[in-house]
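Asker: Build the 3D model from these lines:
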Amino acid sequence: MKKLLLLSVAIFGFTFISNAQSISDNAIGLRLGDSDAFGAEVSYQRALGDNNRLEVDFGWRNGRDYDGFKLAGLYQWVFPLDGSFHWYVGAGGGLGSYSIDLSNNRDETDTFLFAAGDIGIEYNFEIPLLISLDARPEIGFGDDAYDNDDLDFDIALSVRYQF
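Answerer: Model prediction:
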């Protein structure tokens, strides 16, 4: 009976350990997509446990007729797929602001808040490199946020250095 109990505990322990995630403690890089002209974002991820993390993204744009920034924070759950492939889902929100110089000496500006979801897939290389593809639906709240329907879909490819 003791051998059976010991064997059961060993099998359960091995199964638990083999299913544990190995997400890095920190990752920093770029999130490249296009959503309301906020194209590139500096992205930072911080592990909060074996299978969850916090992601913070800061994007900005500056042009002749356009200035803007967007800051997003997301809580994510990470799940294994196969080997170094993982998928993740998350929720969060953020804030942003933009200013557009219109042709008749008039400016359009808005500061807005938004709520966001996140779903994606990632590959963790043997070297400290993480690449991911995700979709982030966002609903904005502001005077002119997201122009017509206050809903935006942000799709991006990310490359991050893990440390």
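Asker: hey, let's count contacts and neighbours off CA atoms from now on
Answerer: Fine.
Asker: Now P137: closest residue in space that isn't a chain neighbour?
Answerer: F153 (4.4 Å; Cα to Cα, 6 or more residues apart in numbering).
Asker: buried residues in the host helix or strand of the one you found?
Answerer: When elements are assigned from DSSP states H and E, F153 belongs to strand 151-162. Applying a neighbour-count criterion of 16 or more other Cα atoms under 10 Å, one finds 151-152, 154-162 buried in strand 151-162.
Asker: ok, now stretch 29-40?
Answerer: Those would be 29-33, 35, 38-40, for stretch 29-40 by 16+ other Cα under 10 Å.
Asker: to compare against the first, here's another:
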Amino acid sequence: MKKLFLLSLTILGFATTINAQNIAENAIGLRLGGSDGLGPEVSYQRALSDNNRLELDLGWRSARDYDGFKLTGLYQWVWPIEGDFNWYAGVGGGLAAYDYDARYFNDLDEDDGETFIFAAGNIGIEYAFDFPLLLSLDFRPEIGFGDDFYDNNDLDFDIALGVRYQF
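Answerer: Okay, the predicted model is just below:
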């Protein structure tokens, strides 16, 4: 009886705290973080329901000795904290490729590159202003599957600030 009472109380507590989200139908902007040397990412978010969305990020870098891109897709769940603050968590993965010129690296004999896949998680907090601006701070652990740049033992942690226009 005691267990049934506690379960009922828990369900009632969740039911009273869950309310409709006010996440934007679309948001586009920049995700400014480490991105494993690939620089800032162009970020797009698309609402799928009141509390779920899809996020797509594209990071790239082009330099004298290194070129690369990284495409990430995440499915996210969004929960309200208070007012216009939300927190979110998500899972996903992506595809990346890089190519570098050996003449700029002393320990390489020839040009090299790699294409690889990775799995990613995501957790963060966001604030939606009264005007169409969304700021977020998130943490994205990633594990890659490749030969050199990403190997099976490589777990990377990416922290980033997101600035997006909501529409």
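Asker: so of the buried residues of stretch 29-40 of the first structure, which ones are in strands?
Answerer: 29-33, 40 (DSSP state E).
Asker: Which two of these have the greatest separation?
Answerer: Of all pairs drawn from those, the greatest distance, 13.2 Å, lies between G29 and G33 (Cα to Cα).
Asker: quick one on the thing from earlier: a markdown table please, covering the buried residues of strand 151-162 of the first structure and showing distance to F85 of the first structure.
Answerer: Below are these laid out as a markdown table (distance: Cα to Cα, whole Å):
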| residue | distance to F85 of the first structure |
| --- | --- |
| L151 | 30 |
| D152 | 27 |
| D154 | 22 |
| I155 | 19 |
| A156 | 17 |
| L157 | 15 |
| S158 | 14 |
| V159 | 14 |
| R160 | 15 |
| Y161 | 16 |
| Q162 | 15 |
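Asker: between those residues, which is nearest A47 of the first structure?
Answerer: Distance to A47 of the first structure, by Cα to Cα, is smallest for Q162 among the buried residues of strand 151-162 of the first structure, at 10.9 Å.
Asker: Isn't that closest one up against N26?
Answerer: Yes - under the criterion of Cα atoms under 8 Å, Q162 of the first structure makes contact with N26 at 5.7 Å.
Asker: quick one on the thing from earlier: what lines up with the residue nearest to P137 of the first structure in the second structure?
Answerer: Taking TM-score structural alignment, F153 of the first structure has F157 as its aligned residue in the second structure.
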